[in-house]
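>>> no FASTA, just this:
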């Protein structure tokens, strides 16, 4: 299992699709232009998601800008059953929640080269209100400080360009797959 964390950058979603067609998370927010239910996210009602969380059906969940986000146990199991790499694109709350489970993912932080570049990328998306954008930038600053704590992430990739970030991520995955194969052969 692979856990990707980023600070509100569009590119991590693109990177995720370059790796493997992963099972999307659930959210209570409305789809952005061009997003599709079941592809980008599973768009659900707040009531449905809260009831599912209360029943323990999510391995992680968080609230950001008034919207709920989360990863269901069923979606992770579905990917595992297909012998695919399960990729979780989660926030810092999600990282902490997954660390309390019996899952053993590789934790990778994909960070922007700078806060000013992150702000430009977010503004260029034209999907955020000014208030939402400022909340994302503040959260990103806090998370970038937390990400330096020992033991949070196994790998940190600076997202200077999509191609370079993807190349570094691919190299990391190849190395991890080799380790798993070596362990499985010696078992």
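Yep, that arrived. Quick caveat: nothing in here was measured; it's all calculated off a predicted structure.
>>> all contacts plus neighbour counts: C-alpha atoms, from now on.
Noted.
>>> Name the nearest residue to residue 93, ignoring sequence neighbours.
Once flanking residues are discounted, residue 93 sits nearest to residue 62: 6.3 Å by C-alpha to C-alpha, 6 or more residues apart in numbering.
>>> in what helix or strand does the one you found lie?
strand 58-64 (DSSP states H and E).
>>> How far off centre is that strand?
11 Å (C-alpha atoms, centre = their mean, to the nearest Å).
>>> got the contact list for residue 97?
Applying C-alpha atoms under 8 Å, 6 or more residues apart in numbering, we find residue 97 in contact with 59-61.
>>> can I get these in a markdown table with distance to residue 95?
Putting these into a markdown table (distance: C-alpha to C-alpha, whole Å) gives the following:
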| residue | distance to residue 95 |
| --- | --- |
| 59 | 10 |
| 60 | 8 |
| 61 | 10 |
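>>> What residues sit buried inside the helix or strand hosting residue 183?
For residue 183, the host element (DSSP H and E) is helix 162-186. By neighbour count with 16 or more other C-alpha atoms under 10 Å, helix 162-186 contains the buried residues 165-166, 168-169, 173.
>>> Presented hereafter is structure B, for comparison with structure A:
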């Protein structure tokens, strides 16, 4: 049967990547789709592990070729999920997680209405700013731009199926794992997975 597509989005600094990485360690039944981006790697980021880093020209060429499952312009840089990273895995029955922004999530929901989406919120705007500063990777100008964009991003939380407030990291990770587990035992999923069992259980008693 076809796998489930999970979407996780959050404003920059809300702890999305840290939560997702922890969930991937706990849940071996889900794989992460590595996104493409036209931005430069940040310190510690590695190609094909955190992102597929390509030039703006390469990215736009992929867009023109229809290679993306979804793509969006985020903070002046392109980000997107390639079809070859998503569709084959879903078709083979694997669950796939997309770590994207709300714009990409909206595109995905139009193509895959039964995708399960999660939005992560910070516990406060002060905490969000502090997390951005603790990275030590961005200038004051970039931090100001990200804070301004965060409010707009957070206003789209209502478009998602689930909302997690990342106040306590371990709690947030547990909540996300619970969402994934619960989604796999939805009625339609279980009927498809256990159709023979259900048929046998409901069959007329054949007698001795």
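Thanks, I have the structure now. As the structure is a computational prediction, the values presented were derived from the model and not from experiment.
>>> Could you quantify their similarity as a TM-score?
A TM-score of 0.90 describes the superposed chains when it is computed by TM-score structural alignment, normalised by the length of the first structure; 184 aligned residues with a C-alpha RMSD of 1.8 Å.
>>> returning to that earlier point: closest to residue 77 of the first structure out of the contacts of residue 97 of the first structure?
residue 59 (11.0 Å; C-alpha to C-alpha).
>>> so the closest one makes contact with residue 75?
No - taking contacts as C-alpha atoms under 8 Å, residue 59 of the first structure lies outside contact range of residue 75: 9.9 Å.
>>> Now check the first structure for the residue matching residue 103 of the second structure.
Using TM-score structural alignment, the equivalent of residue 103 of the second structure in the first structure is residue 93.
>>> That match: what's it in contact with?
The contact partners of residue 93 of the first structure, by C-alpha under 8 Å, 6+ apart, come to 60-62.
>>> Three-state assignment for it, please.
helix (DSSP: H, G, I helix; E, B strand; the rest coil).
>>> Against residue 125 of the first structure, how distant is it?
Taking C-alpha to C-alpha, to the nearest Å as the measure, residue 93 of the first structure and residue 125 of the first structure are separated by 24 Å.
>>> What of residue 51 of the first structure?
For residue 51 of the first structure, the distance to residue 125 of the first structure - C-alpha to C-alpha - is 32 Å.
>>> Can I get the buried residues of helix 162-186 of the first structure in JSON lines including distance to residue 79 of the first structure?
Output for the buried residues of helix 162-186 of the first structure, formatted as JSON lines (distance: C-alpha to C-alpha, whole Å):
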{"residue": "165", "distance to residue 79 of the first structure": "24"}
{"residue": "166", "distance to residue 79 of the first structure": "21"}
{"residue": "168", "distance to residue 79 of the first structure": "23"}
{"residue": "169", "distance to residue 79 of the first structure": "19"}
{"residue": "173", "distance to residue 79 of the first structure": "17"}
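>>> Name the SS class of the residue nearest to the spatial centre of the first structure, please.
Nearest to the mean C-alpha position of the first structure, by C-alpha atoms, centre = their mean, lies residue 89 at 1.2 Å. The three-state label given to residue 89 of the first structure by three-state DSSP is strand.
>>> which ones are touching it?
Per C-alpha under 8 Å, 6+ apart, neighbours of residue 89 of the first structure: 3-6, 12-13, 16.
>>> Looking at the residues you listed, which are in strands?
3-6 (DSSP state E).
>>> And these, which is closest to residue 102 of the first structure?
residue 3 (13.8 Å).
>>> Matching that closest one against the second structure, which residue comes up?
Match for residue 3 of the first structure (TM-score structural alignment): residue 7.
>>> The first structure: helices as residue ranges?
10-19, 46-54, 73-81, 92-99, 115-125, 130-146, 162-186 (DSSP state H).
>>> contacting residues for the closest residue to residue 45 of the second structure other than its chain neighbours?
Nearest residue to residue 45 of the second structure in three dimensions, chain neighbours excluded: residue 51, at 7.8 Å (C-alpha to C-alpha, 6+ apart). By C-alpha under 8 Å, 6+ apart, the contact set of residue 51 of the second structure is 34-37, 45.
>>> Filter the residues you listed down to just the buried residues.
Members of the contacts of residue 51 of the second structure classed as buried by 16+ other C-alpha under 10 Å are 34-37.
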